[in-house]
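[1] Fold the following, please.
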Amino acid sequence: MTDWSLLHHFEGPADDIPVLFASLTPQNRKRTWRDLHGRLCRDGRVCPASFAALPLLWEVAVGGSPPDRDAALSLAGDIVAKGRRYREEYDAALEAHAFRIAGMATLADAHLADHAHRAHYISLLCGMLALEGHLAWAWALDDLTDTFLAVHCPHCGADVTISVGRYGDHSAIRDRHRGDIDRRPLRPAAAGELSPLGARLLSIATRDGQISLARGLPYLFGTAQCPPCANPFAIAPAFEKRVASDGEPRLPGTQRQHHRGTG
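    Predicted structure coming up:
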């Protein structure tokens, strides 16, 4: 049993966390989940109370109403993503809750098809990716209607912008005054060339009628040409490597906004 009186969250003593969960009703749903986010996952940070709340989030994810399941899985995904970003501090907590984390990832996967037309579909998808450990995509994936990612060319180290969506599917060098210059078209991956994660995401997006996402995924998991050195490189591993080293998933101004409430 968790002794909540010994824990603190971002607003003070954590003994109000089980009270918030116990008092969750349709009438106070939005306010309660907003309060839980503010206490347990704030400004990219988590705390020991965040991980102590994972069993309570698991209970809601298994037996709560559909809107509450959405919110529980989204919050759990955020907590786990932040904890995995700072593994040295939270590795033991992640290991202690590994079974529940894996279970919530499975629930999120099964839950997606029922939310294909909800505004927060992408948030739920990214929560699933966070719970599974695919952190770069959990932080950066959106519906790919207007996406810019920053990568380092693995050949020459140049900073390359990857654009997918309404502004074109290309690699480029981002100039402060002139925008994206020296554009080179991306080569989308064919079905048989997709990585296991890329193929799975494309299958999910196609199943759920996510047209923009399904159109853009072959580009994200395809090949770009580096404008300075002209060498081709695989986009996905270059992006994952950059996030792992630099910690910033998106170019400024393009960060996906997580769903914080319920419908």
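[2] CA atoms for contacts and neighbours, from now on please.
    Noted.
[3] Please enumerate the strands of the stretch 151-263 of the chain.
    Secondary structure of the stretch 151-263 of the chain by DSSP state E, counting those that start in this stretch: the strands cover 159-165, 170-175, 179-185, 223-225, 232-234.
[4] Please disregard the earlier target; I meant the stretch 1-150 of the chain.
    Counting by DSSP E, counting those that start in this stretch, the strands of the stretch 1-150 of the chain are 8-9, 12-13, 146-152.
[5] any idea which of those strands is most buried?
    Across the strands of the stretch 1-150 of the chain, averaging neighbours per residue (mean count of other CA atoms under 10 Å) puts strand 146-152 on top, at a mean of 22.
[6] compare with the first, here's sequence two:
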Amino acid sequence: MTDWTQVVDAHGVVGRVPLLLDQVEGEEGPGAWEELWDRLCLHGETVSAASFTALPRLAALAPTCARALELASAIVRGALRHPDGKALLAGCPNEVARLRELVDQRFRTRPADYHRLFGDLLALAGQYHWSASMGDFADDFYTVSSPGCEAEVTIAVGDYGCYSAIRDWDRGDTERRTLRPAPAEELRGPGRWMHATADRDGQQRLTEGIRYVFGRAECPACASLQHCGSAHDREPSSSP
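    Next up, the predicted model:
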């Protein structure tokens, strides 16, 4: 039995979350869901100990409640930003596995929010950095450090083109070099199953973007090559 008097939510409050869980389990309306989101995933990204404690009950609701699935997935995505997130998730592996299965089932319906759900799936698979950084490849930009000269290199994948460049504050992306996409058959590790999942679901832009982000980029400053996907801890940068 969980002692909720010892579990703090995102507002530093104890005891409120179990009452809200009782309400949503009793289908008492949208107000309880809105407050539950606010306490378990503040601003859609800030999680707390209460978030992970609530995960088993949310996972139990998720097969028949889209709101529960979305909130539970958002909590898992927030694990990277919580100092004990990974350890807390390790305490409920069955729930995480079930949530991953449910998200994958939703993919088969071709949902309009496929790209958001893809980020959820990445987090549920333990790929927290990819979940946080990968967009829909319409206008994605990343910053990596060149292995040859440590220059800061912008990687672009999307409607603006697929290239590496040096970003200048006034001139934009300069000295562009075309990215070299990885052949699908040569993808390995997370890139392989990410590509296979998107391809299975007919997400052409996503499959092509994955090939580029796991491909090779040339540093405009020193001409060294690197695998774009090797910069696993990179952060998205702003669009031009």
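[7] TM-score for the pair, please.
    With the length set by TM-score structural alignment, normalised by the length of the second structure, the two chains reach a TM-score of 0.88; 238 aligned residues with a CA RMSD of 2.3 Å.
[8] Which among the strands of the stretch 1-150 of the first structure is found nearest to Ser65 of the first structure?
    Among the strands of the stretch 1-150 of the first structure, strand 8-9 comes nearest to Ser65 of the first structure, with 25.7 Å by CA to CA.
[9] How far does that closest one sit from its chain's centre?
    The gap between the average C-alpha position of strand 8-9 of the first structure and the chain average comes to 24 Å, counting by CA atoms, centre = their mean, to the nearest Å.
[10] The residue nearest the centre of the second structure: what's it in contact with?
    Residue closest to the average C-alpha location in the second structure (CA atoms, centre = their mean): Ser131, at 1.9 Å. Going by CA atoms under 8 Å, 6 or more residues apart in numbering, Ser131 of the second structure touches Arg77, Phe118, Gly119, Asp120, Leu121, Leu122, Ala123.
[11] against the first structure, where does the longest helix along the second structure fall?
    Looking across the second structure with DSSP state H, the single longest helix is helix 93-107. Mapping helix 93-107 of the second structure onto the first structure (TM-score structural alignment) gives residues 98-112.
[12] That stretch: which residues count as buried?
    Arg100, Ile101, Gly103, Met104, Ala105, Leu107, Ala108, Asp109, His111, Leu112 (16 or more other CA atoms under 10 Å).
[13] Same check on stretch 83-93 of the first structure?
    Gly83, Arg84, Arg85, Tyr90, Ala93.
[14] contacting residues around that stretch?
    Residues from elsewhere that reach stretch 83-93 of the first structure (CA under 8 Å, 6+ apart): Val46, Pro48, Phe51, Leu94, Gly133, Leu135.
[15] now these in JSON lines, with neighbour count and distance to Asp68 of the first structure?
    Converted to JSON lines, the contacts of stretch 83-93 of the first structure look like this (neighbours: other CA atoms under 10 Å; distance: CA to CA, whole Å):
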{"residue": "Val46", "neighbour count": "23", "distance to Asp68 of the first structure": "21"}
{"residue": "Pro48", "neighbour count": "16", "distance to Asp68 of the first structure": "23"}
{"residue": "Phe51", "neighbour count": "21", "distance to Asp68 of the first structure": "18"}
{"residue": "Leu94", "neighbour count": "19", "distance to Asp68 of the first structure": "23"}
{"residue": "Gly133", "neighbour count": "19", "distance to Asp68 of the first structure": "23"}
{"residue": "Leu135", "neighbour count": "24", "distance to Asp68 of the first structure": "23"}
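[16] Identify, from the residues you listed, the entry nearest to Leu6 of the first structure.
    Closest approach to Leu6 of the first structure among the contacts of stretch 83-93 of the first structure (CA to CA): Pro48, at 10.3 Å.
[17] For the nearest residue to that closest one once chain neighbours are set aside, give me its contacts.
    Distance criterion CA to CA, 6 or more residues apart in numbering; nearest residue to Pro48 of the first structure, sequence neighbours excluded, is Leu7 at 7.2 Å. Shown in contact with Leu7 of the first structure (CA under 8 Å, 6+ apart): Pro13, Ala14, Asp15, Pro48, Ala49.
[18] And the helices in the stretch 151-263 of the first structure?
    Assigned by DSSP state H, counting those that start in this stretch, the helices in the stretch 151-263 of the first structure fall at 196-207, 211-220, 235-246.
[19] now those as TSV including mean neighbour count and distance to Ser65 of the first structure?
    Below are the helices of the stretch 151-263 of the first structure laid out as TSV (neighbours: other CA atoms under 10 Å; distance: least, CA to CA, whole Å):
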stretch	mean neighbour count	distance to Ser65 of the first structure
helix 196-207	16	23
helix 211-220	22	27
helix 235-246	17	35
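[20] what's near enough to touch Trp33 of the second structure?
    Per CA under 8 Å, 6+ apart, neighbours of Trp33 of the second structure: Leu20, Val24, Arg67.
[21] measure the aligned residue in the second structure for Ile211 of the first structure to Arg100 of the second structure for me?
    Using TM-score structural alignment, the partner of Ile211 of the first structure in the second structure is Gln204. Gln204 of the second structure is 22 Å from Arg100 of the second structure, where distance means CA to CA, to the nearest Å.
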